[in-house]
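Undergrad: have a look at this fold, sequence not included:
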């Protein structure tokens, strides 16, 4: 029998989700059966799978299968360590805000043994670290990391309810005449791309972006973008469909060494955090 005393990390987490984390190798049907038959109890009583745990609850587990093995942290090279330290633009006991370079991946997978998430888990020596917003590999700029599950849940709710703000600097092909404009469309994920639709179809999600022209060149324009919705590839697809693809976008534009999409502004009112980075010099240099 295993016994767990719930700490603040799992306060308000559903019982079944807590058990799935602790018993990743045990079939979900076995976990539900254990809850239903009383082999898993909370404070000595049978419970429902959707019961939200409270700090101080005692969970007793008597089911076949062992606990998930404790994850081993990756070894951080001196180069990666320098990358982490130099990229941190804000940190307190709850969050870290990191300035990601283009080319860095957020998570392991797709041919990468590790990403920023795995590096930070090792850096802080906790498996509770999570990023609450993600940007594409080819996108650069600010990403928000939570140092505990409690903060992850809190920030995820803030993001979901639109209570955080993010802004981007973008360099696009072509000259845009309007000083300000809004793009509103429906985006739908397909196999390897996201497609834009003018009206709703099954599987599509409404996507709204606001733009302001900052500088114009003879052949390119620097924009500031604010998202009302945060869909996959939203800015990339909408601007490409407008006929002004982001410079360096290999999927929706003409490609290049780097993609000129930079998440420069992040505001979390709940934590009284506001970070703003300057327009990178390379944007002005490439405004031709």
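TA: Arrived safely, thanks for sending. None of the values given here were measured: they were computed from a predicted structure. Residues are numbered from 1 along each chain as shown.
Undergrad: going by C-alpha atoms from here, please, whenever you check contacts or count neighbours.
TA: Noted.
Undergrad: how about the contacts made by residue 261?
TA: 139-140, 168-171, 246 (C-alpha atoms under 8 Å, 6 or more residues apart in numbering).
Undergrad: against residue 211, how distant is it?
TA: 13 Å (C-alpha to C-alpha, to the nearest Å).
Undergrad: before we move on, what about residue 81?
TA: 36 Å.
Undergrad: okay, these two: which has more neighbours?
TA: residue 211 (21 against 15; other C-alpha atoms under 10 Å).
Undergrad: buried residues, the longest helix seen in the chain. List them.
TA: Once the chain is assigned using DSSP state H, the helix that runs over the most residues is helix 149-160. For helix 149-160, burial by neighbour count (16 or more other C-alpha atoms under 10 Å) applies to 149-153, 155-156, 158-159.
Undergrad: what about that helix, distance to the chain center?
TA: 11 Å (C-alpha atoms, centre = their mean, to the nearest Å).
Undergrad: mind giving me the packing neighbours of it?
TA: In terms of contacts (3 or more C-alpha pairs under 8 Å, 6 or more residues apart in numbering; DSSP states H and E), helix 149-160 is packed against strand 130-131.
Undergrad: immediately after the strand it packs on, which helix or strand?
TA: strand 140-146 (DSSP states H and E).
Undergrad: and that following strand with helix 149-160, angle?
TA: 130 degrees (axes from the mean of the first three to the mean of the last three C-alpha atoms, to 10 degrees).
Undergrad: now what about strand 140-146, what contacts it?
TA: Under C-alpha under 8 Å, 6+ apart, the answer for strand 140-146 is 94-103, 129-135, 152, 155, 261-266.
Undergrad: please apply the same query to stretch 243-256.
TA: Outside stretch 243-256, the residues touching it (C-alpha under 8 Å, 6+ apart) are 170-174, 193, 236-237, 239-240, 257-261.
Undergrad: and for stretch 172-180?
TA: 210-213, 216-223, 243-247, 260.
Undergrad: and if we set it to 6 Å?
TA: 211-213, 219-221, 244-247 (C-alpha atoms under 6 Å, 6 or more residues apart in numbering).
Undergrad: just the helices from the stretch 101-250 of the chain, written as ranges.
TA: 116-124, 149-160, 234-242 (DSSP state H, counting those that start in this stretch).
Undergrad: output these as TSV; include the columns distance to residue 178.
TA: Formatted as TSV, the helices of the stretch 101-250 of the chain follow (distance: least, C-alpha to C-alpha, whole Å):
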stretch	distance to residue 178
helix 116-124	38
helix 149-160	30
helix 234-242	13
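Undergrad: ok, structure two:
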């Protein structure tokens, strides 16, 4: 398959879809027989495999939209309407069994202005479109009883340290630091195969993929500039542990750059990585200037939270 100005990477869309936490349904409604029809009646007609008694619970969980607005009650449809529903793959009776739970050891550093938090894999950084209750942000707001601000996010499948601001004064300071590239982020990445180089700098442009709305890809025209430095930490016959330092912060940047180098990350089912129980992408260290303590902070994943594949 050839698309102008795009560099197509191998992607098995069936593998990708299996990794998503919900099944996406959408309808564009213009037929007047649905005018003033209750949304629950419409959904029972279109999705008969779903128990009609569960729709109230499903609406409260989130994931239902009319014309881009989240719907949490049995509203009437007003035409024209675009209806979207993200059907969870997990049990709606026990969603807490699907998402990781809070642990005190995940709070790696805390003061009056910030928290550095270890986000476990499979926990969204912020609530996604398919549910509104389970995320690192929500977890930490329950912990602190405060409204928090996330200047940067980690992919759902990734794990590792992320910094969150607690105070209003820190919201602006930290956001500015990320925007001005004054936060040094270091990742550990396990890729398939043995590379022939010790260090490599990858520079190109990344844009949305035409294959799937979740994916990103390297493009030769358009897109946004991206840059990542890679360094070999450990090399074996069938895999290599890399240190990755992203200079820019594009969506899926490290994942796309590894796939572009034809060494996709182990466990990365989005970009044709070798099969594994988890995505081997770890936010290992953050270094930034704490304006209100007037010092540089370097926070690293504690040894007890390191996944086995990331240990040197």
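TA: Yep, it's here. In this text, all values refer to a predicted model and were calculated from it rather than measured experimentally.
Undergrad: follow-up on the earlier one: tell me roughly how far the longest helix of structure 1 lies from structure 2 on average.
TA: Here helix 149-160 of structure 1, set against structure 2 after superposition, deviates by a mean of 1.0 Å using mean C-alpha distance after the TM-score superposition for structure 1.
Undergrad: what span of structure 2 is that helix aligned with?
TA: Matched against structure 2 by TM-score structural alignment, helix 149-160 of structure 1 falls on residues 168-179.
Undergrad: contacts for that stretch?
TA: 113, 151, 165.
Undergrad: ok, and the most crowded of these?
TA: residue 165 (24 neighbours).
Undergrad: can you give me the distance of that residue to residue 246 of structure 2?
TA: Taking C-alpha to C-alpha, one finds residue 165 of structure 2 at 21 Å from residue 246 of structure 2.
Undergrad: for the stretch 1-150 of structure 2, which segments count as strands?
TA: 22-29, 64-66, 69-70, 81-88, 107-110, 114-119 (DSSP state E, counting those that start in this stretch).
Undergrad: now the ones you listed in JSON lines, with mean neighbour count?
TA: Listed next are those as JSON lines, based on neighbours: other C-alpha atoms under 10 Å:
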{"stretch": "strand 22-29", "mean neighbour count": "14"}
{"stretch": "strand 64-66", "mean neighbour count": "22"}
{"stretch": "strand 69-70", "mean neighbour count": "14"}
{"stretch": "strand 81-88", "mean neighbour count": "20"}
{"stretch": "strand 107-110", "mean neighbour count": "16"}
{"stretch": "strand 114-119", "mean neighbour count": "23"}
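Undergrad: can you redo these as JSON lines with distance to residue 201 of structure 2?
TA: Putting the strands of the stretch 1-150 of structure 2 into JSON lines (distance: least, C-alpha to C-alpha, whole Å) gives the following:
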{"stretch": "strand 22-29", "distance to residue 201 of structure 2": "36"}
{"stretch": "strand 64-66", "distance to residue 201 of structure 2": "42"}
{"stretch": "strand 69-70", "distance to residue 201 of structure 2": "42"}
{"stretch": "strand 81-88", "distance to residue 201 of structure 2": "38"}
{"stretch": "strand 107-110", "distance to residue 201 of structure 2": "30"}
{"stretch": "strand 114-119", "distance to residue 201 of structure 2": "27"}
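Undergrad: any idea how many residues pack against the aligned partner of residue 248 of structure 2 in structure 1?
TA: Matched across to structure 1, residue 248 of structure 2 falls on residue 229, judged by TM-score structural alignment. By other C-alpha under 10 Å, the residues close to residue 229 of structure 1 number 15.
Undergrad: again with the one 10 residues further on
TA: Other residues within reach of residue 239 of structure 1, judged by other C-alpha under 10 Å, total 18.
Undergrad: repeat for the one 5 residues further on
TA: Other residues near residue 244 of structure 1 come to 20 when the count uses other C-alpha under 10 Å.
Undergrad: how about the one 3 residues further on?
TA: The number of residues packed near residue 247 of structure 1 is 26, by other C-alpha under 10 Å.
Undergrad: ok, the one 5 residues further on next?
TA: When counting by other C-alpha under 10 Å, one arrives at 20 neighbours for residue 252 of structure 1.
Undergrad: could you check how far it is from residue 150 of structure 1?
TA: 37 Å.
Undergrad: ditto for residue 131 of structure 1
TA: Residue 131 of structure 1 is 13 Å from residue 150 of structure 1, by C-alpha to C-alpha.
Undergrad: tell me who's in contact with the aligned residue in structure 2 for residue 139 of structure 1.
TA: Taking TM-score structural alignment, the alignment pairs residue 139 of structure 1 with residue 158 from structure 2. By C-alpha under 6 Å, 6+ apart, residue 158 of structure 2 lies in contact with 121, 281.
Undergrad: go again using 8 Å as the cut-off
TA: Contacts of residue 158 of structure 2 (C-alpha under 8 Å, 6+ apart): 120-122, 279-283.
Undergrad: selecting buried members of those residues in ChimeraX, what would you type?
TA: Command for ChimeraX, covering only those of the contacts of residue 158 of structure 2 found buried under the criterion 16+ other C-alpha under 10 Å:
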select :120,121,122,279,280,281,282,283
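Undergrad: relative to residue 27 of structure 2, which of the contacts of residue 158 of structure 2 is nearest.
TA: residue 122 (28.5 Å; C-alpha to C-alpha).
Undergrad: that closest one contacts residue 100, correct?
TA: Yes: with contact defined as C-alpha atoms under 8 Å, residue 122 of structure 2 counts as touching residue 100 (7.1 Å).
Undergrad: okay, the counterpart of residue 119 of structure 2 in structure 1 and residue 217 of structure 1: tell me how far apart.
TA: Alignment note (TM-score structural alignment): residue 119 of structure 2 maps to residue 100 of structure 1. Distance of residue 100 of structure 1 to residue 217 of structure 1, given as C-alpha to C-alpha: 27 Å.
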